[in-house]
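1. Quick check, what structure comes out for this input:
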Amino acid sequence: MVSFHSSQPLTNNTPLCYSINSPPFAFKPTIASAYFSSIFGSLGLLSNLIAFVVLLKSFRRTHSRSRSSFLIFLGGLVVTDFMGLLVTSSIVISFHVTHFNWRELDPDCHFCNFMGMSMVFYGLCPLLLGAAMALERFIAGTVSMVLMVWLIAGCIALLPLINVGSYHMQMPGSWCFFNISSKGNDLVFSLLFSLVGLVCIAVSFLLNTISVVTLIKVCCGEDRSQRRRDGEIEMMVQLILIMVIASICWCPLLVFIAQTVLSKVPLQIRSLLLWIRFATWNQILDPWAYILFRRAVLKGIFPRLDWSRGSIMTLYPSLGSTIRRFTRPSLTSTVSLDET
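-> Alright, predicted model coming up:
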């Protein structure tokens, strides 16, 4: 049972990261936490590794500029999730197995700041990449945004090092994160983290909705000379799944942070731990959105469907005519999509 109290008194020369919660903490060693963290981390690493191999094979086979660009974004997302799990899980599992003393191992907070920056960087990257992928699909062009996303997330993660926010040891002593507080620069950084994440989700939702409506218009158009749109539909389905996963996993934490600092109520440690664990499921579920929802997999599940026809929508002509009737007056122009 974890005790949310420090067993070491604070002094005037206490480093900043230990000024709120100072290890070592009084708790009974339990192997359950080590097992949970090990299984959770291993599952996430394996999922992203499988997704990366599948993406690499798909990238070598594709001849579509549009799909190549989309696969690059997916690859960036998979690499980011993999590295995020590798870095954070290694630290958390090491703590649960050895119960090392943070203040003895890291008296100057360098290690704690590194983990805090990793949590922020690898937390914001999937949300920013999701918004960048939605933008790339919306304008239907090749846009090199992966490096820019990493740069933006990295700059935000470094802000506490210039006193915009601060990284602190978090209960039960196995991880570091920024201080969620309604005071001073901690308020600014907490709101920045929360709002950037929520804006990314909102932008993804808006652009994906427009792209889907546009894609339906194109697929249901009366121009029968259009080439196969299955690839575009497949990418949109995967992107929407990534957006839904990010929304479900991250919105509770982002809203919780904003609500805590704006209402000026004391931080609820158990709620923070719950929503942090909820958010980390994003790194496990992301790769399966691509692994499972590919045409190669769907062909195996539905072998009787004629996958060589002009478009997925042509498999259901009555549905296509219905959607075409409702979408014809809704759009005056469509976005041009890349073709194979």
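
2. going forward, measure contacts between C-alpha atoms and count neighbours the same way
-> Fine.

3. so who does the most centrally placed residue in the chain touch?
-> Nearest to the centroid of the C-alpha atoms of the chain, with distances taken as C-alpha atoms, centre = their mean, sits Pro126, at 3.1 Å. The contact partners of Pro126, taken as C-alpha atoms under 8 Å, 6 or more residues apart in numbering, are 77, 80-81, 246.

4. what's the closest of those residues to Ser225?
-> Taking C-alpha to C-alpha as the measure, Ser225 sits nearest to Leu77 out of these, at 34.7 Å.

5. Next, the second sequence, to be compared with the first:
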Amino acid sequence: MNASANNTPLCYSLRSPPFKYLPNIASAYYSSIFGTLGLISNLIAFIVLLKSFQRTQSRSRSFFLIFLGGLVVTDFMGLLVTGSIVISFHVTHFNWRKLDPNCHFCNFMGMSMVFYGLCPLLLGAAMAVERFIGINRPFARSTSMPKKRTVSMVLMVWLIAGSISMLPITGIGSYHMQIPGSWCFLNISSDGNDMAFSLLFSLVGLICIAVSFLLNTVSVVTLIKVCCGQNRHQRRRDHEVEMMVQLILIMVIASICWCPLLVFIAQTVLSGSHVQVKYLLLWIRFATWNQILDPWVYILFRRSVLQRIYPRLNWSRGSIMTLYPSFSDTVRRFTRSSLGSTLGSDETGETGKSNVPAISTSNSAPPSP
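-> The predicted structure follows:
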């Protein structure tokens, strides 16, 4: 990175350490407790997913578990890399300018923050696309998408997030030291390339959340129609309901944790105002919760766990919707207008065919003597 006129490296040009340490803004206890909790949670989730992958016989379920495994690995590594740096600072209070005079370490942490921040959002959108295809076009997906292609999609997500995080190294944007001196992040500014990179980071995250919301909504509506429609007994959908519940919770958690930070960055850049440090730290902590809460979705919201908590939930039947017949009847009447045109004609034809043998049998009976 180029140095300024006073020989100050670029990453320290706006905020030069050492800062006055303010324990009320950043605490070693907060970073240690939540970092440890997140690492343990993701490790448990990875073990659960590995066992589920070994036992599963469903092709669509195995695809989904590969994406979940990529998300768990990403969250675990994100907490491990960034948490180690932050906790080390709070314990030792090292001087960044002495330890990292050429900004290499600061740039690495800034890249890590962007990379591990975008990966969960991109993976959430990729999982929404996979579930959308799996529910709406199951035959096409099952015949044309091997497991290796799913792994390639996860690797592609990592490549996209990594490419975006490396843009400041090429001169598009920059990474700077952030108060209280424990972390580096992109420069949230309305000046030139910094504005472009800040908007890119914010818009990519918001677009991923919007795509997830749109595709998941369509998938849920389609799944309800199939589960509660007139052909609800033709195909078991329990595992797909389980996957959609997990995916919806992942989307909700990501939206709650990341939207405040992404909107804050876009609003600050577009308005040209100065960054308010207290809000930046608050929304960063909100975003950190995403990596802590995500694994508990896979740990808790599984059929085996839900069946223990709620024994009346009989997953061995045709559909979990059969436990609530009044709700099923209501949804069936609501969806009949969209499904009845095709299914009604089929059932009418089958009914007509079933009546023909009965009539022919009665007419072909021999006359009584």
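
6. Now the TM-score, please.
-> In this superposition the chains share a TM-score of 0.92, using TM-score structural alignment, normalised by the length of the first structure; 325 aligned residues with a C-alpha RMSD of 1.8 Å.

7. picking up where we left off before, which ones among the contacts of Pro126 of the first structure are found in helices?
-> The helices, defined by DSSP state H, take in 77, 80-81, 246 from the contacts of Pro126 of the first structure.

8. What does Arg59 of the second structure correspond to in the first structure?
-> Taking TM-score structural alignment as the criterion, the aligned counterpart of Arg59 of the second structure in the first structure is Arg65.

9. Count the neighbours of its match for me.
-> Other residues within reach of Arg65 of the first structure, judged by other C-alpha atoms under 10 Å, total 15.

10. Just tell me what Ala358 of the second structure corresponds to in the first structure.
-> Under the pairing rule here (TM-score structural alignment), Ala358 of the second structure has no equivalent within the first structure.

11. Please identify the helix or strand for the residue nearest to Met117 of the first structure when sequence neighbours are not counted.
-> In space, Met117 of the first structure comes closest to Ala157 once its chain neighbours are excluded; the distance is 4.9 Å by C-alpha to C-alpha, 6 or more residues apart in numbering. Mapping Ala157 of the first structure onto the secondary structure by DSSP states H and E places it in helix 146-158.

12. got the contact list for the alignment partner in the second structure of Leu195 of the first structure?
-> With TM-score structural alignment defining the correspondence, Leu195 of the first structure maps onto Leu203 in the second structure. By C-alpha under 8 Å, 6+ apart, the contact list for Leu203 of the second structure reads 262, 266.

13. Please look at Ile284 of the second structure and Leu261 and confirm they touch.
-> Yes. The pair formed by Ile284 of the second structure and Leu261 meets the contact definition of C-alpha atoms under 8 Å, at 6.6 Å.

14. Looking at the two, which one has more neighbours?
-> Neighbour count, other C-alpha under 10 Å: between Ile284 of the second structure and Leu261, Leu261 has more, with 22 against 16.

15. So for the helix or strand hosting Ala32 of the first structure, what gets flagged as buried?
-> Assigned by DSSP H and E, Ala32 of the first structure belongs to helix 31-61. By neighbour count, with 16 or more other C-alpha atoms under 10 Å as the criterion, the buried positions of helix 31-61 of the first structure are 34, 37-38, 40-45, 47-49, 51-52, 55, 59.

16. Mean deviation, it versus the second structure?
-> Compared with the second structure after the fit, helix 31-61 of the first structure shows a mean deviation of 1.1 Å (mean C-alpha distance after the TM-score superposition for the first structure).

17. what helices or strands is that helix leaning on?
-> helix 65-98, helix 269-292 (3 or more C-alpha pairs under 8 Å, 6 or more residues apart in numbering; DSSP states H and E).

18. For the shortest one, grab the matching residue range in the second structure.
-> Matched against the second structure by TM-score structural alignment, helix 269-292 of the first structure falls on residues 277-300.

19. how about the matching stretch: buried residues?
-> Going by neighbour count (16+ other C-alpha under 10 Å), the buried part of stretch 277-300 of the second structure is 280-281, 283-299.

20. Equivalent analysis for stretch 77-84 of the second structure, please.
-> For stretch 77-84 of the second structure, the buried set under the neighbour-count rule, 16+ other C-alpha under 10 Å, comprises 77-79, 82-83.

21. okay, it sits on what stretch of the first structure?
-> Applying TM-score structural alignment, one finds that stretch 77-84 of the second structure aligns to the residue range 83-90 of the first structure.

22. post-alignment, the matching stretch versus the second structure, mean distance?
-> After superposition onto the second structure, the average distance of stretch 83-90 of the first structure to its aligned residues comes to 0.2 Å, using mean C-alpha distance after the TM-score superposition for the first structure.

23. which residues are contacting that stretch?
-> For stretch 83-90 of the first structure, contacts defined as C-alpha under 8 Å, 6+ apart pick out 37-38, 41, 44-45, 115, 118-119, 122-123, 283.

24. likewise stretch 299-317 of the first structure?
-> Contacts of stretch 299-317 of the first structure (C-alpha under 8 Å, 6+ apart): 219-220, 227-230, 233, 319-320.

25. got a list of what Met169 of the first structure touches?
-> Under the criterion of C-alpha under 8 Å, 6+ apart, the contact list for Met169 of the first structure reads 17-18, 20-22, 112, 175-177.

26. quick one: which of these is nearest Leu10 of the first structure?
-> Leu10 of the first structure lies nearest to Ser22 out of the contacts of Met169 of the first structure, by C-alpha to C-alpha, at 7.2 Å.
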